[in-house]
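Participant: Next come a sequence and a model predicted from it.
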Amino acid sequence: MLKFVIYGIGARGKLFLEWFDKTRVAAIVDRNPKLQGTQYEGIDIISLDAYEERFPNLFLIVTPSDDGREILVDLAKRGITRVLPLLRAPMELTSYEAPLPFEEMMLVAGETTVDTPIAIWGVNIFTIVLYEYLVSSGYHDVSIIDLPEQADVIAAIQEDASYHFLSQAEADAKSAKILIVDRFLHRTSQAVPANGICFYKFFDLSCYQKYRDLSVFRNRHKGESCFVIGTGPSLQIADLDTLATAGVPCFGVNTVYRAYSKTKWRPTYHVSTDPSMYAYLEKDVGLLKGVDAVFLGDRQRKSPKAIDAENLYVYHSSLEYFEDEGSDFSDDVNKVCYGAGSVLYTCLQIAVYMGFQNIYIIGADCQYKNAGHAGDHFIDDYDDDAEVDGILIPEDLFRGYRSARRFAEAHGIHMYNATRGGLLEVFDRVDFDSLFTDGAFTPEHAVIHPRKMS
C-alpha cells in the first residue's frame, strides 16, 4: 500500500491527520524553518529539500488551501510530479475528526451492492482512500479510470499493484458506476463522462442535519434592498450612522462589532467565516445582542460548539478549489454556502436566499497592504493580529464576485458596489451618498457608474 508525505502542518494538515492512518505517513514537509527538525505526533517535520533527498518516490499530499496553487507551481518547477493536492478532493477530508462516513457518502451513488462495478474518475488522495474503503468493504469490482490528464500521477500509482486501472471505454462496457471525485477536473476536462455521478459534494450527511433549519429565511425580504458591509479602510463610521438612521437591512461581518462604541448602527444580520468568532462568542454572547440572526460557518472549527444564543445559525460552508471560472454560487444556503476568499461572498449568497432584490456593497476595498491585518480595516483595533509584511492583491475575490454577478444577472437581481474607491470593478458602482436624502433611503436618486470590467 502506498505511503505518503504530508506537505503543510497547518489547520488543514492537522485535521487530515486526525483520521488518516499515521503509519502511512513517512514525514511532514513544512516551509517554516522553526518547525523543521521537530515532530508532530511522532512524525518528523522536514524541509522540501530533505523530502527530495529522503523520500523522492513517495506522494506528497499538499494540504494548504490559501497558497496551495503557489505550492503546486513550485513543485512543478522542481520536477516533483508525485503530488496529490487536497484542493482537488472533497472538503470532508479536512473537516472530520473521525474516519469519513463512507456508508452515508455511498448513498450519493444510488443503489449498489458488492457486485456493482465501481469506477473512480479523477485521482487525488480521496481516490486512494475511497478505493481502499470499497475493496475492504467487499466490493468485487473496483477500478480507477486511466485519465490522460493525470498520466504522470497515474503512472506512479500503477507502480503499486494494489490498485486496478481501466480505460473509460472499459468502464462503459461493463456499465460501471462512475464516481467523479475530482472537483477541478470535473470543470475543465473535455472527457467528463456524461453518466458520471458527482462524488465530491455531500450536502446531506447526518453531521450537517444537526444545524438549525435555515429555510425560515427563504424570501424573508423578497423584493427589498439591503447593504452588505465590508470592513475595508474606506468604510466610515458616518456611513454606519447613515444606515442606522435610514433603517435599511444590513449584513455585518466578523468583528465589526468592535465599532459599536463609535456608532448607534447595528447590523440586522451578522455573518462570519472567521474561526475566532466562535471564541469571541463563547466569551461574550452579548456582543451580538439585538442582531436578528448570527450566521457562522461550520468549517471554521472541527465541531461548532453549542453557544447559548437563540439567534445563532450555523451554515454548511464549502471552500472549493477554483480557478478562472470562479466559485459556485449557492441558491440554497440551507444546504451550502460556497467560499471565494471573502466573507462578503457568503453574505451575498445569504442575501439572495432571503430574497433581496437590490444588494449594495460598501467597504469592499479589495486592496490589502498587510495581508488583511493591521491597517487594512476601517478601525485600528479590528483584530488582534500583529502587522505583517507584504501586499495582497486578492484575484480570487474578483473571481468570486464575478460568479456572484453572473448569478445575479441570470436571476434578475441587482448588485452594486457603493464602496468609496478600492479595486472592485466587477459590479456597477453607485455613489453611496446619493442613495440617501435627508436621512431617508432614496435609491431612485442614485448616481450609478457602469462597471469597468467585463
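Facilitator: Ah, there it is. Numbers count the residues shown, from 1 in each chain.

Participant: only C-alpha atoms for contact and neighbour calcs from this point on.
Facilitator: Fine.

Participant: what about the helices in this structure?
Facilitator: Secondary structure of the chain, counting by DSSP state H: helices at 11-19, 48-54, 68-77, 102-105, 125-136, 151-157, 168-173, 183-188, 206-209, 237-246, 276-283, 343-353, 395-410.

Participant: Closest to the centroid, which residue in this structure?
Facilitator: The centroid of the chain falls nearest to Leu319 when counting by CA atoms, centre = their mean (1.5 Å).

Participant: closest one to Arg420 among the helices of the chain?
Facilitator: Distance to Arg420, taken as CA to CA, is lowest for helix 237-246 among these, at 10.5 Å.

Participant: mind listing what's buried in that closest one?
Facilitator: Applying a neighbour-count criterion of 16 or more other CA atoms under 10 Å, the buried positions in helix 237-246 are Ile237, Asp239, Leu240, Asp241, Thr242, Leu243, Ala244, Ala246.

Participant: Out of these, which is nearest to Asp376?
Facilitator: Of the buried residues of helix 237-246, the one sitting nearest to Asp376 (CA to CA) turns out to be Ile237, at 15.3 Å.

Participant: Let me know how buried the nearest residue to that closest one once chain neighbours are set aside is, in neighbour terms.
Facilitator: Nearest residue to Ile237, sequence neighbours excluded (CA to CA, 6 or more residues apart in numbering): Thr263, at 6.6 Å. Thr263 has 15 neighbours, counted by other CA atoms under 10 Å.

Participant: correct me, but Thr263 touches Asp239?
Facilitator: No. Thr263 lies out of contact with Asp239 (CA atoms under 8 Å); the separation is 9.7 Å.

Participant: For the residue nearest to Ile237, give me its contacts.
Facilitator: Ile237, Leu240, Asp241 (CA atoms under 8 Å, 6 or more residues apart in numbering).

Participant: Now render those residues as CSV, adding distance to Asp428.
Facilitator: Listed next are the contacts of Thr263 as CSV, based on distance: CA to CA, whole Å:
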residue, distance to Asp428
Ile237, 24
Leu240, 21
Asp241, 24
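
Participant: ok, second structure coming up, stack it against the first:
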Amino acid sequence: MKYVIWGASHRGRILYDLLGKERIAAYIDSDPAKRECSFKGCPVIDYDTYKEQYKEYVVIISMVFGGGVTDLLERDHIFYFSLEKCPPEFMGYGLSRARQTLSGKKLSIPDNLILYGSTLYTVLVYEKLQAEGYENISVFLPSHMNEEKRVLFSQVFPDICIVRACETEETTVLLTEKVKHLEAELSRASVIDIVDWTLYVPGYHNDRIESLKDRHKEKRCFIVATGPSLTYEDLECLNKNREFCISMNSIFTCFPNTKWRPECYVLLDADGVLVWKDEFYKLNDVPYKFIADSQPYFDYTPLEDSWFVYHSILDDFSIKNMLFSDDFSRKVYNGSTVTYVCIQLAVYLGFKEIYLLGVDYNYSQNTKNHFTDQQEPDDVFDGINGQNRIQDISYTAFQKAKEYASEHGIKILNATKKTHLDVFEQVEFETLFCE
C-alpha cells in the first residue's frame, strides 16, 4: 500500500522516515513554490492533480487537526487517515526517545487477537504483525466510525479481516486507537494498550522535573506571554517586585533592553527548537529552562544538564477531551498554545495564584502579534483556515485550565492590558502591587 501525504513540511518528513520512500507516491501541498520541486525525492502536487492521477492512493493528512482539508476529502468521498489519530510520536513528540527504547523490543502478544481501531497506526500494526508471522489477526472498527467510512475502509483494505461485535468475546484486543470507553461487546476481552507509548518509554519521566513539584506551594506567579500589549515598563515592575515569572518562546529577544528575567522559560514548538537553537545561550541566566521533546531532528543530549526536557503530547484524543496534566514530570498536554503548557507547569510547581500577562489572544497575519519584532514559527499557519482552527483549540484549552483550577482551589486571572481572551477574570496589572 502506497500513500499520498498532504503536507510537504515537518510532519511530512517524519512520515517519510516512518513509512519509507517506497510507500509514498506523492505529497500534496497548497504552496505553489513547493510544487516546483520534489520533497524528499517525491513529487509535490496539488489536490486537482491528486484527483486526476493519484486517487488510487490513500491520503494521510499530516497537518495538525486536518489542516482544514478534511471537508474537501469527505465532500469528494475520499478515504483518508489523520496523523493526529496516531500516537503523538507519529507527529514527532518523543519520537527520538521512543525509537531508542522500543527499537527491537517485542511485546508478548497471543496469536489470536483483534486490533481495535481505524487509524493509520492500526493498519501499520496489522501489517507488522502479519510480517512477523501472526495469522489469526482481525480488526474491530470503533462504533464512532460511520457506515460510509466503514465501507471505504473495507474497499481500500480488502485483505484486512473486519470482525463484528459477536465475534469478539473472550479474546485479546490490541488497542491501537484512543477512546474514552470500549464498546460493551468488548467488556470480556483482555486488552493490551499499545497506543499509549508512555507505558513503554520510561525516559519520558524526568526525575529532575519531579524534584520541583510543589516547590512554590501557595505562592503567586506571572505567566508572561509575548503579545504586543506587553511593555518594558511591565517587565521592570515585575523585576522591581521580584515576582516569580514563567515566560516562553521569543521572550529572550527583549533581554538586551531590560534587567528582568523570568525564573522559568518554556519552549514547546518543534520548529522553534530548530529556529532558536543557536540563541539558547541568551537564556544562560534563566534558572529553569523547559524544552519539549517535540523535535525528532534535534539532539537534546547537550541540554540535559542545564535544561528540563519534558514529554509533550498532542493528538486528537487529548484535544477533543482537552486533557490537563497533573504530573508535568511525565507528560504535558499541548493544547495548541505554549501558554497552556506554562499553566500546567505553574500548577505543578504549586502556585495558587496565576496571573497572565501579554496574552493578547489576537492572532492575525496582517498585524504585529508580538512584543518585539520577532516573528515566531507558529505565526505561519498551515492548511486551510489554520489561524481560526488553532485559536479555537487554544480557547478550549484555556477553558479546561479554568475548570481544573477551580476544582483545585487555584486562581487564574488575566492581567493583560489589551486582551481578547474572555475565559478568565480580568484584573488591572497595576493594582497587583503595593505602592
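Facilitator: Great, that's in hand. Computed from a predicted structure; not experimentally measured.

Participant: Report the TM-score for the pair.
Facilitator: After superposition, the two chains reach a TM-score (TM-score structural alignment, normalised by the length of the second structure) of 0.87; 424 aligned residues with a CA RMSD of 3.1 Å.

Participant: circling back: quick one: contacts for the closest residue in space to the residue nearest to the centre of the first structure that isn't next to it in sequence?
Facilitator: Leaving aside its sequence neighbours, Leu319 of the first structure sits nearest to Gly339 (CA to CA, 6+ apart; 4.8 Å). Contacts of Gly339 of the first structure were listed using CA under 8 Å, 6+ apart, and they are Ser317, Ser318, Leu319, Glu320, Ser327, Tyr345, Thr346.

Participant: coming back round to it: under the alignment, what does the residue nearest to Ile237 of the first structure map to in the second structure?
Facilitator: For Thr263 of the first structure, the aligned residue in the second structure is Thr258 (criterion: TM-score structural alignment).

Participant: I'd say Ile223 of the second structure and Ser247 touch.
Facilitator: Yes. With contact defined as CA under 8 Å, Ile223 of the second structure counts as touching Ser247 (5.8 Å).

Participant: From Lys213 of the second structure, how far out is Asp326 of the second structure?
Facilitator: 10 Å (CA to CA, to the nearest Å).

Participant: higher neighbour count, those two?
Facilitator: Comparing Asp326 of the second structure with Lys213 by other CA under 10 Å, the one with more neighbours is Lys213, at 18 against 15.

Participant: Would you confirm that the more buried one contacts Phe351?
Facilitator: No. Between Lys213 of the second structure and Phe351 there is no contact under CA under 8 Å: 10.2 Å.

Participant: before we move on, back to that, find the residues that touch each one of Ile223 and Ser247 of the second structure.
Facilitator: Cys342.

Participant: OK, contacts around the corresponding residue of the first structure for Ile223 of the second structure?
Facilitator: Structural alignment (TM-score structural alignment) places Ile223 of the second structure against Val228 in the first structure. Val228 of the first structure makes contact with Cys250, Phe251, Gly252, Leu344, Cys347, Leu348, Ile359, Tyr360, Ile361, Ile362, according to CA under 8 Å, 6+ apart.

Participant: in terms of contact, does the fifth one touch Phe251 like I think?
Facilitator: Yes. Cys347 of the first structure lies in contact with Phe251 (CA under 8 Å); the separation is 6.9 Å.

Participant: Mutual contacts of those two, please.
Facilitator: Contacts common to Cys347 of the first structure and Phe251, judged by CA under 8 Å, 6+ apart, are Val228, Val271.

Participant: Can you pick out the most distant pair from the contacts of Val228 of the first structure?
Facilitator: Spanning the widest gap among these are Gly252 and Ile359, at 13.4 Å by CA to CA.

Participant: Compare neighbour counts for those two and give me the winner.
Facilitator: Gly252 (24 against 21).

Participant: Narrow the contacts of Val228 of the first structure to the ones also in contact in the second structure, please.
Facilitator: With both residues aligned by TM-score structural alignment, their matches' CA atoms under 8 Å, the contacts of the contacts of Val228 of the first structure that the second structure also has are Cys250, Phe251, Gly252, Leu344, Cys347, Leu348, Ile359, Tyr360, Ile361, Ile362.

Participant: who are the neighbours in contact with the fifth one?
Facilitator: When the contact criterion is CA under 8 Å, 6+ apart, the partners of Cys347 of the first structure are Val228, Phe251, Val271.

Participant: How many residues are close by the closest residue to Trp197 of the second structure other than its chain neighbours?
Facilitator: Nearest non-adjacent residue to Trp197 of the second structure, counting by CA to CA, 6+ apart: Pro87, 7.3 Å away. Neighbourhood size, Pro87 of the second structure [other CA under 10 Å]: 26.

Participant: looking at it, Pro87 of the second structure is touching Thr198, isn't it?
Facilitator: No. Counting by CA under 8 Å, Pro87 of the second structure sits too far from Thr198 to count as a contact (9.9 Å).

Participant: how about the strands in the stretch 301-435 of the second structure?
Facilitator: 308-310, 312-313, 332-333, 353-357, 411-414, 425-426 (DSSP state E, counting those that start in this stretch).

Participant: List of residues touching the fifth one?
Facilitator: It stands for strand 411-414 of the second structure. 352-357, 359, 402, 405, 424-427.

Participant: mind checking how far that strand is from the chain centre?
Facilitator: 24 Å (CA atoms, centre = their mean, to the nearest Å).

Participant: same deal with stretch 236-249 of the second structure?
Facilitator: 27 Å.

Participant: Tell me the residues of the first structure aligned with it.
Facilitator: So stretch 236-249 of the second structure sits over residues 241-254 in the first structure, by TM-score structural alignment.

Participant: and if you look at stretch 415-428 of the second structure?
Facilitator: Counting by TM-score structural alignment, stretch 415-428 of the second structure corresponds to residues 418-431.

Participant: which of the residues in the matching stretch are buried?
Facilitator: In terms of neighbour count (16+ other CA under 10 Å), stretch 418-431 of the first structure has its buried residues at Ala418, Thr419, Arg420, Gly422, Leu424, Glu425, Val426, Phe427, Asp428, Arg429, Val430, Asp431.
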